[in-house]
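J.: prediction below, plus the sequence it came from.
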Amino acid sequence: MKVVCYGEVLIDFLNVKDNLFEANPGGAPANVAAAVAKFGGESCLISQVGNDMFGQMIIDSLSACGVDISNVKITDEYFTTLAFVKLDSHGERSFSFSRKHGADVYLRVEDIDMNIVKSADIFHFGSLSMTYEQNKRTTFELLKIARQSGSTISYDPNYRSSLWESQRKALDTMIEPIENGFIDILKMSEEEVLLYDNDANSFYNRIKDKVKIFLVTFGEKGSMVFFKGKSYFVDTIKVDVVDTTGCGDCFVGMVLYEISKSLPIENLSEDEIVKIVRKANIAGALCATKKGAIPAIPEYSWVLERL
């Protein structure tokens, strides 16, 4: 079963010491595609990089993970998007982006092979593909095609304040795909939920008729899953945290990989979804024990050992 991811792909420059930064391939949809492939699934990425050394680094890294990169366009017009990541003493991140003229923003509908979108068993995207009007239009066009083709649609609205003109604009835009009925699987962090409501339960009551699975991550505490009108809190393992950059994406990658083996979603039992989320928690925790996003994705066998 194929998982098709669409959206930003970039280089994360991780602050490893004083003013020293280390380059690692990243971008949430790319991280998810890499995780699905590394765990043993079939994944494809739709995005765009610049014809530069960083674009080639991304292509090489995704290919090494087994991601189908035939729909990652290389352009001479724009430079590969860059992100600079600084970690605090707990491994938590703050971001600065070089993206106003980043290649991923300017991927056009006419440059995308729509047969790939139509072939998706699961179509996954994030909110950073809607930060500018041109990529927002492309995103909604792809969502319409994925929905018409019967794809299960997954959404992770990562909130990065520096990429939006205002928080109000971000919140209004991020919720549009949900309110328009496009989303089957929704994953948010606790911090993102609190931008909208008092807690996860309250927000779920607002969207429960719009989504089939709602996932909320709480970092080292674990995560919640809302499914078929019920909620479950799923704990996680304790690890020595080095870098949390790709943890949420690794979590999503595991969820989509496991669900892709049991589609449609309605076939899943409550016990099965809890087991899937437990695996995803472990995958995200193990990802935090190494630097970078894609380089830190654990082997599937490691997750099973900790399970």
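T.: Looks like it arrived, so ask away.
J.: hey, let's count contacts and neighbours off CA atoms from now on
T.: Fine.
J.: ok, and the closest non-adjacent residue to residue 280?
T.: Computed as CA to CA, 6 or more residues apart in numbering, the closest residue to residue 280 that is not its neighbour in sequence is residue 251, at 4.5 Å.
J.: how about the contacts made by the one you found?
T.: 280, 281, 283, 284 (CA atoms under 8 Å, 6 or more residues apart in numbering).
J.: any idea which of these has the most stuff around it?
T.: Highest neighbour count within these: residue 283, with 34 neighbours (other CA atoms under 10 Å).
J.: element containing that one?
T.: Using DSSP states H and E, residue 283 maps to helix 270-287.
J.: pull out the buried positions in that helix.
T.: For helix 270-287, a neighbour-count test (16 or more other CA atoms under 10 Å) marks 273-287 as buried.
J.: comparison target below:
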Amino acid sequence: MVVTYGEALVDLIEQLDGSFAAILGGSVCNFTLAVARQGLPAAYLNPLSNDSFGARFVDQLGAAGVVLAAPQRSLLPTALAVVTLDAHGVPSYAFHRALVADRDITLAQAVATLPPAITLFHTGGLALVPADLDVTLGVAAAAAAAGALISIDANLRPLAVPDLALYAAGVRRALALAHLIKVSEEDLLYLGLQDADPVVAARTLFDGSAAQLVALTLGGQGAVLLARSGQVALPVPPGVSVVDTVGAGDCFQAGLVASLHQAGALTLDALPGLDPGTLTRALRYALATASIDVMRKGCNPPLREEVEDFLTTTGAAA
């Protein structure tokens, strides 16, 4: 089972007429929905609000088959992110997360709700802000002790915290514990890993860490999947017309996990020895999953069948 821990928030997305549409989101919750739609059993640990947005999350995640591990709904409201899009559909965020439902949980409560037989534990995004980091790392440590792979998406949101240096240092602590890491070019800059070649910068994440795979997303230039002994790079698939990029990275990571699962490679024993063909298929699947999402409004992850059809249509199916 894939177990996730992190934010569930509502994106209030600016429309062309200046109004805002309320879209269910949050990096970790998006990933949870995306990996469940790929057919993997998934559980979400954080509590959801008893407000109307929380009810929508319950319905959405339930429809995808996600197990809600929190024993009861929170009396606190759902977190909000106000999302404005530039001319290219790239989002910027303003966060409202004080006293909200997904943070209404202690370390002891989160560990107590961990389901048995965890294959992979995923976190990242706003769960890595300084105020929440120790709890997040405690839950990750408990999952690792239960035999789970640890997946972390750095997904830094500097507008969410006043002290970027403190935030970045905490994210680096978290990434050192992960077996599977996802970063963007922008994340590398925020982490202070500046290099003329982002691949060189991303490869430093292997140093002194548990990482076996590092996925580096490069926006319109595609992505690179790095292993300790090699790497593969692929461009964005042909025919992708971007509507907006909300949730693209979350869907990418879910597609990567799904492909590794399909290959029987989602284990600590298998990850270090992946051959170039498996790495290429996993990266291609991840890019296809993200590509379908960016052609839709908001984060709307595809089903496994949709990804497979996309790969066949674009001539990229292995």
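T.: That came in fine, so what should we check first? Remember, it's a predicted structure, so these values are computed and weren't measured experimentally.
J.: quick revisit: which residue numbers in structure 2 go with the helix holding residue 283 of structure 1?
T.: Taken onto structure 2 by TM-score structural alignment, helix 270-287 of structure 1 occupies residues 276-293 there.
J.: stretch 249-258 of structure 1 too?
T.: So stretch 249-258 of structure 1 sits over residues 250-259 in structure 2, by TM-score structural alignment.
J.: and if you look at stretch 156-171 of structure 1?
T.: The aligned range for stretch 156-171 of structure 1 is 153-168, by TM-score structural alignment.
J.: run through who's touching the matching stretch.
T.: Stretch 153-168 of structure 2 has contacts (CA under 8 Å, 6+ apart) with 93-95, 122-126, 128-130, 171, 175, 181-184, 187, 190-192, 253.
J.: with stretch 11-27 of structure 1 instead?
T.: Stretch 11-27 of structure 1 is contacted from outside by 7-10, 54, 57-58, 61, 80-87, 292-295, using CA under 8 Å, 6+ apart.
J.: inside strands: which ones of the residues you listed?
T.: 10, 81, 82, 83, 84, 85, 86, 87 (DSSP state E).
J.: map the third one onto structure 2.
T.: Same thing as residue 82 of structure 1. Match for residue 82 of structure 1 (TM-score structural alignment): residue 80.
J.: in this structure its match contacts residue 98, no?
T.: No: assessed by CA atoms under 8 Å, residue 80 of structure 2 is found out of contact with residue 98, at 9.8 Å.
J.: which of these two has more neighbours?
T.: Taking other CA under 10 Å, residue 80 of structure 2 and residue 98 do not tie; residue 80 has more neighbours (23 against 12).
J.: show the contacting residues for that one.
T.: 9, 10, 11, 12, 95, 96, 97.
J.: and the first one, how many neighbours?
T.: Other residues within reach of residue 9 of structure 2, judged by other CA under 10 Å, total 29.
J.: correct me if wrong: it contacts residue 77.
T.: No: the pair residue 9 of structure 2 / residue 77 is not scored as a contact, 9.7 Å apart, by CA under 8 Å.
J.: just checking, residue 154 of structure 1 touches residue 120?
T.: No: in this structure, residue 154 of structure 1 is not within contact of residue 120 by CA under 8 Å, at 11.3 Å.
J.: any idea which helix or strand carries the aligned partner of residue 92 of structure 2 in structure 1?
T.: Using TM-score structural alignment as the criterion, residue 92 of structure 2 maps onto residue 94 of structure 1. Using DSSP H and E, the element containing residue 94 of structure 1 is strand 93-98.
J.: elements contacting that strand?
T.: Under the contact definition 3 or more CA pairs under 8 Å, 6 or more residues apart in numbering; DSSP states H and E, strand 93-98 of structure 1 sits against strand 81-87.
J.: and the strand it packs on with strand 93-98, angle?
T.: Counting by axes from the mean of the first three to the mean of the last three CA atoms, to 10 degrees, strand 81-87 of structure 1 lies at 160 degrees to strand 93-98.
J.: give me the mean deviation of strand 81-87 of structure 1 from structure 2.
T.: Strand 81-87 of structure 1, aligned to structure 2 and superposed, deviates on average by 0.9 Å (mean CA distance after the TM-score superposition for structure 1).
J.: which other residues reach stretch 64-78 of structure 1?
T.: Residues outside stretch 64-78 of structure 1 that contact it (CA under 8 Å, 6+ apart): 33-35, 37-38, 42-51, 55, 59, 62-63, 101-103, 107, 111-113.
J.: what about the strands in structure 2?
T.: 2-4, 9-14, 20-25, 42-44, 67-68, 79-85, 91-96, 120-124, 149-153, 180-184, 213-217, 223-227, 230-234.
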